[in-house]
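Asks: Next comes the sequence, and after it the predicted model I'd like to discuss.
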Amino acid sequence: MKKVAIQGIQGSNHHIVAQNYYGADIELYEYLSFDALVDSLVRHTSEQAIMAIENTIAGSIIPNYALIDKYNLYISGEYYLNIHHHLMALPGQTIADIKEVCSHPMALLQCKEFFKQYEHIKLIEDTDTAGVAKRIKEQNLKGVAAIAPKIAADIFGLEVLEDGIQTIKNNATRFVFLQTSQPKNGIDQIDKASLKFELDHKRGSLAAVLNVMSDCKLNLTKIQSLPKIETPWKYAFFVDVTFNAYEDYAKAKSIVAIMAEDFKILGEYKNGRI
């Protein structure tokens, strides 16, 4: 059985991705923070880890880019999950009975418009969506609700008070699969790559790199900059590119490796968007 680490517990969105991607034949390791998740990989407690990296509403999870870079992790694949947030509590309660709603900060952010109509409810940040659902059940917490996937209500015996409370219904999160060794993805199956490089803060440096990618027929699907804290006015750029021909990508990365500093291939894999 493959040892797979997730952020959160059973019933979380990371758990759903694990089931959808790997199937049921896995040994699941649950961690309440992304730092602990990465540590399990580095210490070889787990073989692969699933990490949320960006959301269509909340945007990039910037600290996770830094974790992938710092610990030299490799992206072996990606998965896009449509996110459906459900409000759940102990059976027999209504929204009028709920005084507090606890959930992960991202879930609260994605549902904030829904709660504007319920001024009596206090929103409280917590470490995990499904973790709150589990605590409500175990501690018999009345007047407290969780925002979590429907699977959490099924697992912990809670009642769904409202379905699909996310602000934007077309809400998706991109997850990446991480490991410490370079994946053995075949060239014929690779049509996306995640790259990292550094540039000086001077006119035209980024534009020159992007022009190379364009000339080599790469489609830039993501760009994220992070300042180099130890080197003022220098930035690291994380980019995702897709391509039709591996030869075009190979040409582009060889040129960018010369133009930029600290060039790193974070992953070469199959595009998860169909």
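Replies: Perfect, thanks for sending it.

Asks: use CA for all of it now, contacts and neighbours both
Replies: OK.

Asks: Which stretches in the stretch 51-200 of the chain count as helices?
Replies: Counting by DSSP state H, counting those that start in this stretch, residue ranges of the helices within the stretch 51-200 of the chain are 62-70, 105-110, 129-138, 150-156.

Asks: closest to Ser12 out of the ones you listed?
Replies: Closest of the helices of the stretch 51-200 of the chain to Ser12 is helix 129-138, at 5.0 Å (criterion: C-alpha to C-alpha).

Asks: Flag every buried residue along that closest one.
Replies: For helix 129-138, the neighbour count (16 or more other C-alpha atoms under 10 Å) marks 129-134, 136-137 as buried.

Asks: Of these, just say which sits nearest to Val176.
Replies: For these, the closest approach to Val176 (C-alpha to C-alpha) belongs to Thr129, at 19.2 Å.

Asks: my guess is the closest one contacts Ala148, does it?
Replies: Yes: with the criterion set as C-alpha atoms under 8 Å, Thr129 and Ala148 qualify as a contacting pair; they are 4.9 Å apart.

Asks: list residues touching both of those two?
Replies: In terms of C-alpha atoms under 8 Å, 6 or more residues apart in numbering, Thr129 and Ala148 are both contacted by the residues 12, 103, 107.

Asks: One more to weigh against that first structure:
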Amino acid sequence: MAHPPISLEEIRIKLNALDDQLLSLLSERRALSLEVAKSKVETSKPVRDAKREQQLLVKLIRNGQDKYQLDAQYITKVFHTIIEDSVLLQQSYLQNLVNPALQRKPLARVAFLGSKGSYSHLASRDYFSRRNTDLIELNCDGFKEIIKTVESGHADYGMLPIENTSSGSINEVYDLLQHTTLYIVGELAQPIEHCLVATSEIRLEQIKTLYSHPQPHQQCSDFLSRLDGVKLETCVSTADAMRKVKELDRPDVAAIGNAISGKLYGLQTIQQNIANQTENHTRFIVVARKPVSVSTQIPAKTTLIMSTSQEAGSLVETLLVLQRYGINITKLESRPIIGNPWEEMFYMDLETNLDSECTQKAINELQTITRYLKVLGCYPSENIKATQVKMP
């Protein structure tokens, strides 16, 4: 006798029960990851073990395929996320040990660009949610205001976008870093998902005015070039652009922003994925009045600014110092020095811990061959590279 088919409601009940089990198992795995971090304090082992991660993924893929008929891509994607979370959790634990003051700050005042729903606001929430820190959110109208708010003590941290994979470096922020007394204490790479939003479902040819921040205008230039007769208006942030469109409530205006943030302002998504590059990310830096120490067990970055003499080969000489000590440069940016025509200030992101012996020796040498050198900060590298899987 055939069994009656399971109803949709029964299927949903079973799915909900499985989801609860998954959440419980993920919580249990997280707790074990924290125990791993505690054990590494005693052994001084680094957080990441690439060989073990690779062996783990190969084993999981094989078991998933053989026992549960799951495809390799699905397994890899799920466990990349789990491994990334585990690494960040362990890094946070070790950072708290070397920076005891951070453990006593369950509440942080954070200054960011624009209104709630801006990309800077979303980045602030993502960054501090990893640290179980509640936020007092302070929105600012410009990068200079963010820095002044932190320097004056009205905010503990500032969230600043520094570069984008599509539009490149954000020069205004680099220029402000020349003169601030703040330190870089963290970083975050945030996916940027630009879309077109409006108050109602309108056609592209109806749009006469488009609001956004100048950066999204650059990052969506290919899409914008296909819109005829559209006037581009700039706002402090994408969130302010969306708020402006909501206030105008007209069928001929739209904004570039994030779909989730658009819903906060009661806007509809007209077209998605309008950025020049599908992989569009913005790197943010977190600044504070005091520097942090970085555990030697986790990957670190150190950011320098320096100026060299005007003699031929002076920049190359500094690069050779870093090469000799095996220090990798992940970013090299030059900006003009205000008041000194034709002179440049160089910004360097280095894959190294400031407290390491080789870094200290390199900096001491650099100070003898540069006209000016300042360490802007040493901070944990949170760009967690996915474990590569090599199936035999």
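Replies: Yep, it's here. None of these values were measured; they are calculated from a predicted model.

Asks: re the thing from before, next, format the buried residues of helix 129-138 of structure 1 as TSV and append distance to Ile98 of structure 1.
Replies: As requested, the buried residues of helix 129-138 of structure 1 are exported to TSV (distance: C-alpha to C-alpha, whole Å):
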residue	distance to Ile98 of structure 1
Thr129	17
Ala130	18
Gly131	18
Val132	14
Ala133	14
Lys134	17
Ile136	12
Lys137	15
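
Asks: for the residues you listed, which one is nearest Phe175 of structure 1?
Replies: Out of the buried residues of helix 129-138 of structure 1, the member with the shortest distance to Phe175 of structure 1 (by C-alpha to C-alpha) is Thr129, at 16.3 Å.

Asks: show me the contacts for the closest one.
Replies: 8, 12, 102-104, 107, 146-149.

Asks: try 7 Å
Replies: Listed by C-alpha atoms under 7 Å, 6 or more residues apart in numbering, the contact partners of Thr129 of structure 1 are 12, 103-104, 146-148.

Asks: Now for Leu135 of structure 2: which residues touch it?
Replies: Leu135 of structure 2 is in contact with 107-110, counting by C-alpha under 7 Å, 6+ apart.

Asks: change it to 8 Å
Replies: Shown in contact with Leu135 of structure 2 (C-alpha under 8 Å, 6+ apart): 107-110, 125, 128.

Asks: circling back to that earlier point, among the buried residues of helix 129-138 of structure 1, which one lies nearest to Ser194 of structure 1?
Replies: The nearest member of those to Ser194 of structure 1, counting by C-alpha to C-alpha, is Thr129 at 28.4 Å.

Asks: Need the counterpart of the closest one in structure 2.
Replies: Matched to structure 2 by TM-score structural alignment, Thr129 of structure 1 sits across from Thr238.

Asks: ditto for Ala250 of structure 1
Replies: Residue correspondence, TM-score structural alignment: Ala250 of structure 1 in this structure matches Gln360 in structure 2.

Asks: Check which helix or strand the nearest residue to Gln103 of structure 2 once chain neighbours are set aside maps to.
Replies: Excluding its sequence neighbours, the residue lying closest to Gln103 of structure 2 (C-alpha to C-alpha, 6 or more residues apart in numbering) is Asn96, at 5.9 Å. In the assignment (DSSP states H and E), Asn96 of structure 2 maps to helix 72-98.

Asks: which bit of structure 1 covers that helix?
Replies: Residues of structure 1 matching helix 72-98 of structure 2 by TM-score structural alignment do not exist; the stretch lands nowhere.

Asks: next one: the helix or strand following that helix to chain centre, how far?
Replies: Beyond helix 72-98 of structure 2 on the C-terminal side, the first helix or strand identified by DSSP H and E is helix 100-103. A distance of 22 Å separates the C-alpha centroid of helix 100-103 of structure 2 from that of its chain, computed with C-alpha atoms, centre = their mean, to the nearest Å.

Asks: Same check on stretch 37-49 of structure 1?
Replies: The chain centre lies 16 Å from the centre of stretch 37-49 of structure 1; the measure is C-alpha atoms, centre = their mean.

Asks: residue range for it in structure 2?
Replies: Stretch 37-49 of structure 1 lines up with residues 146-158 of structure 2 when matched by TM-score structural alignment.

Asks: how far does that stretch stretch from start to finish?
Replies: Using C-alpha to C-alpha, to the nearest Å, the end-to-end distance of stretch 146-158 of structure 2 comes to 6 Å.

Asks: quick one: the strands in the stretch 101-250 of structure 2?
Replies: Secondary structure of the stretch 101-250 of structure 2, counting by DSSP state E, counting those that start in this stretch: strands at 107-113, 134-140, 157-164, 168-169, 183-191, 194-198, 209-212, 231-234.

Asks: Redo the helices of the stretch 51-200 of structure 1 as CSV? Include distance to Tyr79 of structure 1.
Replies: Rendered in CSV, the data for the helices of the stretch 51-200 of structure 1 read as follows (distance: least, C-alpha to C-alpha, whole Å):
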stretch, distance to Tyr79 of structure 1
helix 62-70, 16
helix 105-110, 18
helix 129-138, 19
helix 150-156, 18
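
Asks: so which of those gets nearest Phe177 of structure 1?
Replies: Shortest distance between Phe177 of structure 1 and those, using C-alpha to C-alpha, is found for helix 62-70: 10.8 Å.

Asks: quick one on the thing from earlier: for Lys59 of structure 2, which of the strands of the stretch 101-250 of structure 2 is the nearest?
Replies: Nearest to Lys59 of structure 2 among the strands of the stretch 101-250 of structure 2 is strand 183-191 (29.5 Å), distances taken as C-alpha to C-alpha.

Asks: Would you mind getting the average deviation of the closest one from structure 1?
Replies: Between strand 183-191 of structure 2 and the corresponding residues of structure 1, superposition yields a mean separation of 0.7 Å, by mean C-alpha distance after the TM-score superposition for structure 1.

Asks: Now do that strand: which range of structure 1 does it align onto?
Replies: Under TM-score structural alignment, the match for strand 183-191 of structure 2 in structure 1 covers residues 74-82.
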